[in-house]
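A.B. asks: predicted model and sequence below, questions to follow.
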Amino acid sequence: MVKRQSQDPRHSGFRYRLAPGDRVRVTVFKVEGYGAETEVLSDGTINLPRIGSVNVWGMTLDEANNRITALYSAILRRPLVYIDLMAPRPVRVSLVGQVERPGFYTLSRDPSSSTLRASGPGLEGVGTVVNTSGWPTMVDALQRAGGITALGDLSNLVLVRRGNAPGEPSREYRFDYLSVLMGNGTAVNPLINDGDMIKVDKVEGVQSSEALIASAASNFAPDAISVNVVGEVVSPGVKQVKSNSPLTNAVLAAGGLDPQRAKASNIRLLRMEADGSILSRQVAFDPAAPLGSEANPPLRNGDVVVVYRNNWTRFNDTLSQAVAPLGPLLNAASLYNILTR
């Protein structure tokens, strides 16, 4: 069950709860040999002198303090126990929907460089490294997933957060960052808690060119996308262009149309959809067409732009192919005419 919340998640009464990976320090006031600095093990326990394993998984610091105090009270008179969080565990978050690399991420801070990196098998050195200062935020997590796609709806980002205590329903918070980018509103950048999920829905309808430009220029979008431009352009191949760039930008990045061979009215955009189908759309090259229009659609990572030949070039190429097999015969006949003169 999920509750929809409209208020700021900072005011939800969330309390940090201990889990495996947290490092804590337990001390007993003016009593030597009873404290320890230890890490919460995979079974949710910590090992303390004299009392052994104590299960603290899912407890707040106050609740863990009360349990440890009760256990020490069996062997000490009125113990005064302190428990401090020395190093929080990495933040595990899932990102789904219209992000470049949806999936599960573990965000751990590198204190020496103040960066967020993914950790886990096979993730060392892979993907985007996010510069940060402090606890990771929702924007940090989106950047770590490569940013939103051209179809991502910045006006309706959803943060799903687990309940404050075991058994409580999850809560949903919605954010409109598009209005902020357009200068029409304000929004918070909430801190990410362990177990959060961020959903980026697909935008409904056609976005305005102003919205596409604002999204592409923001840090929500990936730095660049790869587009393969083939056919009758000056420099065909894979080109790096900015996110949400229009089709004309990719053609210009390839040096523009070949003026002798290209047919400006016959450019095809090929795109593989999430369901495996291939989208094929024919457009005409028009640099003046508005961004987001049918004649100048925004590009996505992995798109293929094919520039076809004009009719005259096609005729010449066909004629050259037809005549090519006769080349040796024509050369031999020319040589014979020269020798018999």
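C.D. replies: Looks like it came in fine. Nothing here was measured: the structure is a model prediction, and the numbers come from that model.
A.B. asks: CA atoms for contacts and neighbours, from now on please.
C.D. replies: Will do.
A.B. asks: wait, isn't residue 59 in contact with residue 17?
C.D. replies: Yes - counting by Cα atoms under 8 Å, residue 59 does reach residue 17; the two are 5.0 Å apart.
A.B. asks: for comparison:
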Amino acid sequence: MNLSVASSMSHFLKISIFTIGGWIILNSSGHHPTLASLPGESLHGGARELTPTQKNEEVNLPLPPVEISQESAPPPFLISQATSELRVGVGDRLGIQFLTSPQYNTEAILQPMGSIELIGVGNLFILGMTLEQVEGAIAQVYQSAQLLENPPVRVTLLERPRATVPSLDPLPTLREERLEDPYTLGAGDQISIEIFQVPQYSGQHEILVNGMVNLPQLGSLSLQGMTLEEASQAIANAYENRRILRQPQVTIRLLNTRSVRVSLAGEVNRPGSYTMERQGSLFPTLTQALNTAGGITQLANLSAVEIRRPQRNAPDKIIRANLWDFVQQGNRANDPTLRDGDTIFLPTVTETNLAEMSRIPTISFNANAERPLNIVVIGEVFRPGPYTVTGAARTGAAGLPGGGGMAGVPPTVTRAIQVAGGIKPQADIRRIQIRRRTNLEEERIVEVNLWELLREGDSLQDVVLQEGDTVFVPIAPELNPEEAIQIAEASFSPDTIGVRVVGEIRGNGALRIPPNTPLNQAIVEAGGFNIRAHTRSVELVRLNPNGTVTRRTIEIDFGAPINDDNNPALRNNDVILVRRSTLATVSDTLSEITRPLDQTLGLFLFPLRIFNIFN
């Protein structure tokens, strides 16, 4: 604004007028700037309540003659970098200097909520302000708190975090420099509204369920979804548009925040809606929400987690996080803080990775890996069916459910097989399947090779199970005797199987022997052949899985290694029949023939035996 002002020497000077924080700066050619104030207003700025007449008509303020003086120059704090258009953001480190009260000098970092902490007054929201506005806001809050009277403040930007470079990747990895979204108001928030020099309109309010607050003389005003800065401007505009206050300076402080309500879907153990409380000034994080929902499943794609955040008057904002980067690198930017109304979605992996699946039970936001699981075991195990599996299972005798073992171990494939009585000798441990359903009710198959576990010690093959899994053990197309011996010694095979050796043997024929024990060894453990036995061959009676019974003659060769022809490996419930020799058979036949004659002769000789008694 340009005005002509009469001086004491009847000359007219052309001066420029502009304001900073309520000051009117008068600048003229060849002179230093001077200060003046508008009539009816405080020299140091602030809102002025309009009279009823002023509310309904335009206000014309005449400027009185102003004397240009060197002594009326503005205070030094007005001539600072505050005139810069630079706006402060989260992570900025600010130097705050009180020119007349150094005890309040401090350095402050702008927090994700958009506020800084000041000595004696607490938090002040300044996100998005210019340095000039920050200086005015700080001066105002100390004046309102009656700590300082019109304090001159200088604010300087000491440090700014490195800017984030957008990624061209459709699923960008979040970096540490990613700025947190400013806090937005909603139902349940308690706020303090301070209008400079108008204490009758200031006070504490709670945002109602519809997002409204009731303000003096103004009535209901919606602050739903606004940041503190936006809400301050909305209140100021409302008072000015209704001609209640002129140029009000409004400051909003957040006293108590509402609970954070989030929804989780996808590969989490308990999808649904959850209410999470803040821990002090900290908002809940993504991993804390996953933990609250029972942890993640082993089919979760941790590199592509999505957070959908509602925006006021705009489409939802999509935030992508890579939790693998958080787990492996400790990058906390990939564990963002949550806001009320967020929806978290964990997609399903397209391909299973045993290495990643083995890491999931060990991370902090996974469910309790030691809890019992309800699973089903079918195929070549001794007792197929549904079971409750823990990590403490251990197989004893074949066909008996496993128990005991170590505590604190997560349930795995081998533990499930042990619970089901152990693996059968004819099982194909190279192609064991874990049939697992996604949260979209689609079946995914994870194949494991327990032979690699036995041969190479590849522990990744012993996959940790999750609720509802089905373990399928197929039958092997052919058996390798050498491999069968190794499998029989594995922990997921039973300790013993039950066989019977009957017929011409010396000892007890009921045996408990290790799986795949050869036939020759079973005969020896049963006491060996007696003198009546046919030592060249025995009969092996076997109950097949389909319910049929096979019976075959095995030629005995105690020097033969384990093989399917004359020294086969035994299975549970096998029966070995040792026949009589030819001589024993003839002897037994003659005994049967002569037995009636012996009985007849016995009748005739009975009287003679009586006389022998008296003799």
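C.D. replies: Arrived safely, thanks for sending. The model shown is predicted, which means the values in this text are computed figures rather than measured ones.
A.B. asks: what's the TM-score once they're superposed?
C.D. replies: For these two chains in superposition, a TM-score of 0.67 is obtained (TM-score structural alignment, normalised by the length of structure 1); 272 aligned residues with a Cα RMSD of 3.9 Å.
A.B. asks: measure how buried whichever residue in structure 1 pairs up with residue 527 of structure 2 is and give me the count.
C.D. replies: Alignment note (TM-score structural alignment): residue 527 of structure 2 maps to residue 255 of structure 1. Taking other Cα atoms under 10 Å as the neighbour definition, residue 255 of structure 1 ends up with a count of 13.
A.B. asks: wasn't residue 255 of structure 1 part of a strand?
C.D. replies: No - Residue 255 of structure 1 is assigned coil when assessed by DSSP: H, G, I helix; E, B strand; the rest coil, not a strand.
A.B. asks: what residue of structure 1 takes the place of residue 467 of structure 2?
C.D. replies: With TM-score structural alignment defining the correspondence, residue 467 of structure 2 maps onto residue 194 in structure 1.
A.B. asks: ends of stretch 451-470 of structure 2, what's the gap?
C.D. replies: Terminal residues of stretch 451-470 of structure 2 lie 20 Å apart, using Cα to Cα, to the nearest Å.
A.B. asks: which residues of the stretch 151-300 of structure 1 fall in strands?
C.D. replies: Taking DSSP state E, counting those that start in this stretch as the test, the strands found in the stretch 151-300 of structure 1 are 152-161, 170-175, 197-202, 225-231, 237-241, 262-272, 278-283.
A.B. asks: which residues touch the longest one?
C.D. replies: Right, the one you point to is strand 262-272 of structure 1. Residues outside strand 262-272 of structure 1 that contact it (Cα atoms under 8 Å, 6 or more residues apart in numbering): 232-233, 257, 278-285, 302-311.
A.B. asks: filter these to the buried ones?
C.D. replies: For the contacts of strand 262-272 of structure 1, a burial check counting by 16 or more other Cα atoms under 10 Å picks out 232-233, 257, 283-285, 303-310.
A.B. asks: now those residues in TSV, with distance to residue 182 of structure 1?
C.D. replies: Converted to TSV, those look like this (distance: Cα to Cα, whole Å):
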residue	distance to residue 182 of structure 1
232	38
233	36
257	34
283	29
284	30
285	29
303	27
304	30
305	30
306	34
307	35
308	38
309	41
310	42
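A.B. asks: which of these lies closest to residue 65 of structure 1?
C.D. replies: Closest approach to residue 65 of structure 1 among those (Cα to Cα): residue 303, at 56.1 Å.
A.B. asks: translate residue 203 of structure 1 into the numbering of structure 2.
C.D. replies: Residue 203 of structure 1 maps onto residue 476 in structure 2, with residues paired by TM-score structural alignment.
A.B. asks: right, and that match touches residue 424 too?
C.D. replies: No - applying Cα under 8 Å as the test, residue 476 of structure 2 and residue 424 come out as separate, 10.3 Å apart.
A.B. asks: between those two, which one's more packed in?
C.D. replies: Set residue 476 of structure 2 next to residue 424 and count neighbours by other Cα under 10 Å: residue 424 wins out with 28 against 15.
A.B. asks: trace the more buried one over to structure 1, please.
C.D. replies: Aligned counterpart of residue 424 of structure 2 in structure 1: residue 149 (TM-score structural alignment).
A.B. asks: how about residue 195 of structure 2?
C.D. replies: Using TM-score structural alignment, residue 195 of structure 2 pairs with nothing in structure 1.
A.B. asks: helices of the stretch 251-400 of structure 2, residue ranges please.
C.D. replies: 286-292, 323-329, 354-359 (DSSP state H, counting those that start in this stretch).
A.B. asks: any chance of those helices in TSV, with mean neighbour count and distance to residue 116 of structure 2 too?
C.D. replies: Shown next, in TSV, are those (neighbours: other Cα atoms under 10 Å; distance: least, Cα to Cα, whole Å):
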stretch	mean neighbour count	distance to residue 116 of structure 2
helix 286-292	20	24
helix 323-329	16	27
helix 354-359	16	39
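A.B. asks: how about those in CSV, adding distance to residue 442 of structure 2?
C.D. replies: Below are these laid out as CSV (distance: least, Cα to Cα, whole Å):
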stretch, distance to residue 442 of structure 2
helix 286-292, 22
helix 323-329, 24
helix 354-359, 18
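A.B. asks: for residue 102 of structure 1, what are its contacts?
C.D. replies: For residue 102 of structure 1, the contact set (Cα under 8 Å, 6+ apart) comprises 94-96, 145.
A.B. asks: change it to 7 Å
C.D. replies: Applying Cα atoms under 7 Å, 6 or more residues apart in numbering to residue 102 of structure 1 gives the contacts 95-96, 145.
A.B. asks: same check, this time on residue 242 of structure 1
C.D. replies: Each residue near residue 242 of structure 1 by Cα under 7 Å, 6+ apart is listed here: 223-225.
A.B. asks: for residue 297 of structure 2, same thing?
C.D. replies: With contacts defined as Cα under 7 Å, 6+ apart, the neighbours of residue 297 of structure 2 are 267-269.
A.B. asks: can you pick the most crowded of these?
C.D. replies: Highest neighbour count within these: residue 268, with 27 neighbours (other Cα under 10 Å).
A.B. asks: count of residues packed around the residue mapped onto residue 244 of structure 1 from structure 2?
C.D. replies: Using TM-score structural alignment, the partner of residue 244 of structure 1 in structure 2 is residue 516. Residue crowding around residue 516 of structure 2 was assessed by other Cα under 10 Å; the count is 23.
A.B. asks: ok, residue 516 of structure 2 to residue 393 of structure 2 distance?
C.D. replies: From residue 516 of structure 2 to residue 393 of structure 2 the distance is 22 Å (Cα to Cα).
A.B. asks: sorry, back to before: could the contacts of residue 102 of structure 1 go into a markdown table alongside distance to residue 39 of structure 1 and neighbour count?
C.D. replies: Below are those laid out as a markdown table (distance: Cα to Cα, whole Å; neighbours: other Cα atoms under 10 Å):
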| residue | distance to residue 39 of structure 1 | neighbour count |
| --- | --- | --- |
| 95 | 28 | 22 |
| 96 | 31 | 16 |
| 145 | 29 | 25 |
